[in-house]
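Visitor: sharing a model that was predicted from the sequence below.
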Amino acid sequence: MTATGDADDSAPGRLRIDKWLWFARFFKTRSLAAKQCNDGAVRLSGAVVTKAHAAVKPGDVLTFAQGRHIRVIKVLALGNRRGPAPEAQALYEDLSPPVPEERLEDPYRAPGAGRPTKRDRRAIDALHGDGE
């Protein structure tokens, strides 16, 4: 810690939270990670983080929103660079419940939306009695 109370990057076993989130590839830029921290959208071991210079260490648990999902991450290691994805994934353990796969298309077609399927046509024919 320096005299101003900021977490120093040279402190052994500690790293700025915005830098770590960027190293671990949760955010595309470090400034986006810093903005999330400054907005109070990140929790560090249950406490709300309001400054991007908060220090993170191995064993800490981070909770934050990413898109429409809440991520719960346990810090396993501190990185020293923003490397490739496999290197970034080694920095944390994901404690979030599994997210169900979202389909690209809605499996149910809205009534009157486009051309009927073969199944719809057979149902229509059965209603009219034309299918015999």
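Guide: Perfect, I can see it now.
Visitor: CA atoms for contacts and neighbours, from now on please.
Guide: Will do.
Visitor: ok, Lys51 touching Lys35?
Guide: No: if you go by Cα atoms under 8 Å, Lys51 and Lys35 don't touch, sitting 9.0 Å apart.
Visitor: tell me which of these two has more neighbours.
Guide: Lys51 (19 against 16; other Cα atoms under 10 Å).
Visitor: part of a strand, is that one?
Guide: No: counting by DSSP: H, G, I helix; E, B strand; the rest coil, Lys51 is located in no strand; its state is coil.
Visitor: now the closest residue to it other than its chain neighbours: how far from Val99?
Guide: With sequence-adjacent residues excluded and distances taken as Cα to Cα, 6 or more residues apart in numbering, Lys51 is closest to Asn38, at 5.0 Å. For Asn38, the distance to Val99 (Cα to Cα, to the nearest Å) stands at 27 Å.
Visitor: okay, now the one to match up with it:
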Amino acid sequence: MRIDKYLWCMRYYKTRNMVTEACKKNHVTVNGLVAKPSKEVFPTDKITFRKDQITQIITVLDIPENRVGAKLVDMYRKNETPAEAYAHLELLKLSKEHYRKNGTGRPTKKDRRDIDEFGNEIITDGDED
């Protein structure tokens, strides 16, 4: 099975076109070699690809005939992505939410003044040499 079809069947990407774009950008490797979208995958191949700021590492256990349901994905692949990668992603999400909530709009005048005041405190603290 082609690598683009396999990653689509395993539900890592919504469309095969998205997988093709990832392959063209050299985000997908099979057994350590950069893969084109037409690269054939076989059981025991190790696939590494970058998606959502995580480098996913999976081992092919079997080749499905069609796109499989989310509950059946584990029958066809073994996920070897380290848990630290997922923890790092959660930390990134939390750090983005810390500053401003989504949908709150542009910063107000008071927010801007607070940001400017914070920046000035850092600059003056460093100049006390």
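Guide: It's in. On a predicted model such as this, the values are computed, not experimentally measured, just so you know.
Visitor: what do we get in the second structure for the residue nearest to Lys51 of the first structure?
Guide: By TM-score structural alignment, Asn38 of the first structure lines up with Lys24 in the second structure.
Visitor: so its match versus Met18 of the second structure, what's the distance?
Guide: According to Cα to Cα, Lys24 of the second structure and Met18 of the second structure sit 10 Å apart.
Visitor: show me where the first structure has strands.
Guide: Ranges of strands in the first structure, per DSSP state E, are 15-16, 42-44, 47-49, 55-56, 61-66, 69-75, 92-94.
Visitor: just name the most buried of those strands.
Guide: Among these, strand 55-56 has the highest mean neighbour count (mean count of other Cα atoms under 10 Å), at a mean of 24.
Visitor: break down the first structure into its helices, ranges please.
Guide: In the first structure, the helices defined using DSSP state H lie at 17-23, 30-38, 85-89, 118-128.
Visitor: could I get the ones you listed as JSON lines with distance to Arg109 of the first structure?
Guide: Formatted as JSON lines, the helices of the first structure follow (distance: least, Cα to Cα, whole Å):
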{"stretch": "helix 17-23", "distance to Arg109 of the first structure": "40"}
{"stretch": "helix 30-38", "distance to Arg109 of the first structure": "38"}
{"stretch": "helix 85-89", "distance to Arg109 of the first structure": "37"}
{"stretch": "helix 118-128", "distance to Arg109 of the first structure": "10"}
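Visitor: most tightly surrounded among the ones you listed?
Guide: Highest mean neighbour count among those (mean count of other Cα under 10 Å): helix 17-23, a mean of 25.
Visitor: returning to what we had before: out of the helices of the first structure, nearest to Gln66 of the first structure?
Guide: helix 30-38 (10.0 Å; Cα to Cα).
Visitor: and the angle from the closest one to strand 61-66?
Guide: Angle, helix 30-38 of the first structure to strand 61-66, by axes from the mean of the first three to the mean of the last three Cα atoms, to 10 degrees: 110 degrees.
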